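Novice: Show me the folded form of this:
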Amino acid sequence: MSDPTEHGGEEYGQVEITDRGRLTIPKSLRDDLKIEGGTTFTVVRQNNTILLVRQLPELETVSTGRDRDEWDEEAFRDAGRATFGER
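Specialist: Coordinates of the predicted model:
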């Protein structure tokens, strides 16, 4: 068996798959990656390796009631403040 850390990975211990095909992702890894219940993954097979690829949620468009053609520099400053706070 190959060393998981040889490809830049970090080991989080061993898990065992159940009779029903389920396995538990260690809590420390879920916490590190901020994985919560309901997170969706795509399962990918690469030879004898199984990858779980997290699916990102769809981005939502946020508007402040402005018409699409009315977005100006002030709107982008407001969006920056809302995202990053005052700097």
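
Novice: When you work out contacts or count neighbours from here on, use the C-alpha atoms and nothing else.
Specialist: Fine.

Novice: Going along the chain, name the helices of the chain.
Specialist: Along the chain, counting by DSSP state H, helices occupy 27-33, 73-84.

Novice: As TSV, the ones you listed with distance to residue 39 and mean neighbour count would be great.
Specialist: Conversion of the helices of the chain to TSV gives the following (distance: least, CA to CA, whole Å; neighbours: other CA atoms under 10 Å):
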stretch	distance to residue 39	mean neighbour count
helix 27-33	10	11
helix 73-84	23	11
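
Novice: compare with the first, here's sequence two:
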Amino acid sequence: MGKTKMDKRGRVLIPSKERKRLHLKPGVEFELVDTKGVLLLKPIIPKPIRVRSKKEVWDKETFLDAGEATFGE
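Specialist: This is a model prediction of the structure:
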């Protein structure tokens, strides 16, 4: 593991090597956990959305409907 500093505005940079190793992308949210004076940053991983269809035939329209239900128009 590397070292990092906190800047005047309270921001802490995570070294590139660690971001790549942990597959962290820009915009990821973290939960802050204080354990006896040690601050842990735990990435919040969104739960996947399950999409169901009663259609027995999976055509292009079915996939477009599923995408719209998941991500909006």
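
Novice: burial count for residue 61 of the first structure?
Specialist: 5 (other CA atoms under 10 Å).

Novice: Over to the one 4 residues further on?
Specialist: Close neighbours of residue 65 of the first structure, defined as other CA under 10 Å, add up to 7.

Novice: Distance-wise, check it relative to residue 31 of the first structure.
Specialist: Counting by CA to CA, to the nearest Å, the gap between residue 65 of the first structure and residue 31 of the first structure amounts to 37 Å.

Novice: returning to that earlier point: for the helices of the first structure, give me CSV that also has distance to residue 53 of the first structure.
Specialist: Shown next, in CSV, are these (distance: least, CA to CA, whole Å):
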stretch, distance to residue 53 of the first structure
helix 27-33, 12
helix 73-84, 26
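
Novice: and the residue mapped onto residue 35 of the first structure from the second structure, how many neighbours?
Specialist: Counting by TM-score structural alignment, residue 35 of the first structure lines up with residue 24 in the second structure. The burial count assigned to residue 24 of the second structure is 14, neighbours taken as other CA under 10 Å.
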